[in-house]
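>>> Predicted model and sequence follow; I will ask about them next.
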Amino acid sequence: MAEKKMEIGVIGLGKFGLRMASTLVSLGHTVLGIDMSEARVQRAEEALDTVYKADATNIAVLRSLHVQDLDWVVISVGQSVEQSLSITLNVQELGGPKIWVKASNEEHKKILQRLHVTRAMVPETEAAVMAAHQLTHPGMLDLIPKYGGIAIQELRVEQWDGKTLVELNLMQKYGVMVMGIRPAGKNEFVFVPPAMTELRKGDALVVAGKADSMSQLNP
């Protein structure tokens, strides 16, 4: 099934907001950019099709831009907690979009969570946690703290040469699921491989599970 293309508003086009907006465009989504700074709006026009210089703390302005019709709204307005909360409440009052907010600190994040936004995050905190886990777990591709510290990691087969997935029984022993295999010398992954798949030295496995469990594996 093809990925659903979404209409997404990004309010606040500083470094973080503009990077997110331009990445969303590259993924094929339609992005509406909003910022109060003329300079940031002009810079964003190089990457986005639709950008407005507007005050998002004014709910009438958001309504006139049809923000209520979007699938998502990303709010990334720098260090002003008051401005961030004002915009968040405006978007909630309009109804419709899911709301993703960049928080400036943990206290800001807690307030946003009490407002029941879809997602609130402190990028610096999440990046630091991710970097620490990648340092101590080489090959880790991603960490999902919201779901109990679930890690996604790439492993290179050495000791498991000649064994099948059913023999290894990783889910029962470690709570680790094999999501995909890239056979040695190949460029493409086989996703959700059959249990009788026999591993060979040099194969790359993408696995998911608790970070603690990953450290027990000796592939």
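On my side now, so go ahead.
>>> from here on, contacts and neighbour counts on C-alpha atoms
Will do.
>>> What are the buried residues along stretch 171-188?
By 16 or more other CA atoms under 10 Å, the buried positions in stretch 171-188 come out as V176, M177, V178, M179, G180, I181, R182, P183.
>>> if you look at those residues, which of them are in strands?
Within those, residues falling in strands by DSSP state E are M177, V178, M179, G180, I181, R182.
>>> How about the secondary structure of the residue located most distally from the centre of the chain?
Most distant from the centre of the chain: G162, at 35.5 Å, with distances by CA atoms, centre = their mean. Following DSSP: H, G, I helix; E, B strand; the rest coil, G162 is assigned to coil.
>>> how about it, what does it touch?
Contact analysis of G162 by CA atoms under 8 Å, 6 or more residues apart in numbering lists E198, L199, R200, K201.
>>> now the first one, nearest residue through space, not along the chain?
Pointing back at E198 there. Excluding the flanking residues, the one nearest E198 by CA to CA, 6 or more residues apart in numbering is T164, at 4.2 Å.
>>> contacting residues for the residue nearest in space to the middle of the chain?
Note on the chain: the residue nearest the mean C-alpha position is I144, at 9.0 Å, using CA atoms, centre = their mean. The contact partners of I144, by CA under 8 Å, 6+ apart, come to I150, A151.
>>> can you tell me how far it sits from A211?
Distance, I144 to A211, using CA to CA, to the nearest Å: 10 Å.
>>> Now do the contacts for Q153.
Per CA under 8 Å, 6+ apart, neighbours of Q153: G139, M140, L141, D142, V206, V207, A208.
>>> can I assume I99 is in contact with R119?
Yes. Using CA atoms under 8 Å, I99 is in contact with R119, at 6.6 Å.
>>> between those two, who's got more neighbours?
For I99 versus R119, neighbours defined as other CA atoms under 10 Å are more numerous around I99 (20 against 15).
>>> for comparison:
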Amino acid sequence: MVIGLGRFGISLASELTANGVEVLGVDADSRVVKEHAPYLTDAVVADTTDPEALEQLGLDDIECVVVAVGTQLEASILTVSHLLDAGVPDIWAKASSEAHGRILSQLGVHHVVHPERDTGRRVAHLLGGKFREFAEVTPGYCVTSMSAPHAFTGFALDLDEMWRKHRVQIIAMKHGNGDVMPMVNGTVLAPSDIIIAGGSPGALESLNR
């Protein structure tokens, strides 16, 4: 179930549906529900701040609920509170600010997401033009794809030494238009190769330079 079919909610819900997940979309605005219903398994109009309305949605059959209501703080908190009271086993909730996120965590939400903050961080690392993609997997550890740095091309790489000296793991590589292949010791990179690397943001930026 995805509650709140704004830009974040419908983007997430439609992507899940496209990948074969059954998704029930919920929003208090009938116009929004009508507009997005074709892209979801099902969509209903409901005020999720009302516990009775939530119960009528069949929570017993729902494995996971995403609360994508971000800007309406009261609606977000009330909805989450009712879902927790109902014993929903897996709740994800969008936070519109750090304070909102702290409240959601204190309530007991299983996963708090910060789309705007995380997108801002990602774009900050992409602005230099060297990183092709950038994703924070866990605090302090990120994964990125980039062109192979010139200093690491033309000779057999020692991946253990790469980690000891640069605190970066080269996970995989792609040569030209070929498939992505796992990185192994002794691989010789060419300047045109794309690598996928993991490490702290600082270590990855340093590798880039």
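Great, that's in hand. Since we're looking at a predicted model, the values are computed, not measured.
>>> Superposed, what's their TM-score?
Remark: TM-score between the superposed chains equals 0.88 [TM-score structural alignment, normalised by the length of structure 2]; 208 aligned residues with a CA RMSD of 2.2 Å.
>>> related to what we said a few turns ago, count the residues that sit near the equivalent of the residue nearest to E198 of structure 1 over in structure 2.
Using TM-score structural alignment to pair residues, one finds that T164 of structure 1 aligns to A156 in structure 2. Neighbour count of A156 of structure 2, defined by other CA under 10 Å: 13.
>>> Test my guess that A156 of structure 2 contacts M183.
No. With contact defined as CA under 8 Å, A156 of structure 2 does not reach M183; the gap is 11.5 Å.
>>> that older thread, now do the shared contacts for I144 and A211 of structure 1.
I150, A151.
>>> Using just helix, strand and coil, how would you label V80 of structure 2?
helix.
>>> measure it to I10 of structure 2 for me?
19 Å.
>>> More neighbours: which of these two?
Neighbour comparison, V80 of structure 2 and I10: the larger count goes to V80, with 26 against 23 (by other CA under 10 Å).
>>> So what does that one match up with in structure 1?
Matched to structure 1 by TM-score structural alignment, V80 of structure 2 sits across from T88.
>>> Could you count how many residues lie near V74 of structure 1?
23.
>>> ok so, going back, let me know whether the match of V80 of structure 2 touches V77 as I believe.
No. Judged on CA under 8 Å, T88 of structure 1 makes no contact with V77 at a distance of 10.7 Å.
>>> ranges for the strands of structure 1?
Taking DSSP E as the test, the strands found in structure 1 are 7-11, 30-35, 50-53, 72-75, 98-102, 119-121, 140-144, 150-156, 177-182, 190-191, 204-210.
>>> Now distance to H108 of structure 1 too, for those, in CSV please.
Formatted as CSV, the strands of structure 1 follow (distance: least, CA to CA, whole Å):
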stretch, distance to H108 of structure 1
strand 7-11, 17
strand 30-35, 20
strand 50-53, 25
strand 72-75, 13
strand 98-102, 9
strand 119-121, 9
strand 140-144, 20
strand 150-156, 25
strand 177-182, 35
strand 190-191, 39
strand 204-210, 28
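>>> out of those strands, which comes closest to S84 of structure 1?
strand 72-75 (7.0 Å; CA to CA).
>>> Give me the mean deviation of that closest one from structure 2.
For strand 72-75 of structure 1, the mean distance to aligned residues of structure 2 following superposition is 1.0 Å (mean CA distance after the TM-score superposition for structure 1).
>>> In structure 2, which residues correspond to that strand?
Using TM-score structural alignment, strand 72-75 of structure 1 pairs with 64-67 in structure 2.
>>> for stretch 17-32 of structure 1, same thing?
Under TM-score structural alignment, the match for stretch 17-32 of structure 1 is residues 9-24.
>>> Report the distance from that stretch to the chain centre.
14 Å (CA atoms, centre = their mean, to the nearest Å).
>>> Could you do stretch 56-66 of structure 1 as well?
27 Å.
>>> buried ones in it?
Judged by neighbour count using 16+ other CA under 10 Å, the buried positions of stretch 56-66 of structure 1 are A56, T57, I59, L62, L65.
>>> Redo those residues as JSON lines? Include distance to E46 of structure 1.
As requested, these are arranged in JSON lines below (distance: CA to CA, whole Å):
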{"residue": "A56", "distance to E46 of structure 1": "21"}
{"residue": "T57", "distance to E46 of structure 1": "25"}
{"residue": "I59", "distance to E46 of structure 1": "27"}
{"residue": "L62", "distance to E46 of structure 1": "22"}
{"residue": "L65", "distance to E46 of structure 1": "20"}
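>>> if we can go back for a sec, aligned against structure 2, show me the partner of the residue nearest to the centre of structure 1.
That one, I144 of structure 1, aligns with E136 by TM-score structural alignment.
>>> Please apply the same query to A195 of structure 1.
Aligned partner of A195 of structure 1 by TM-score structural alignment: N185.
>>> neighbours around that match, how many?
Residues near N185 of structure 2, counting by other CA under 10 Å: 10.
>>> Relative to D158 of structure 2, how far out is it?
5 Å.
>>> got a list of what the aligned partner of P115 of structure 2 in structure 1 touches?
P115 of structure 2 maps onto P123 in structure 1, with residues paired by TM-score structural alignment. P123 of structure 1 makes contact with K102, A103, according to CA under 8 Å, 6+ apart.
>>> With that, I have no additional questions.
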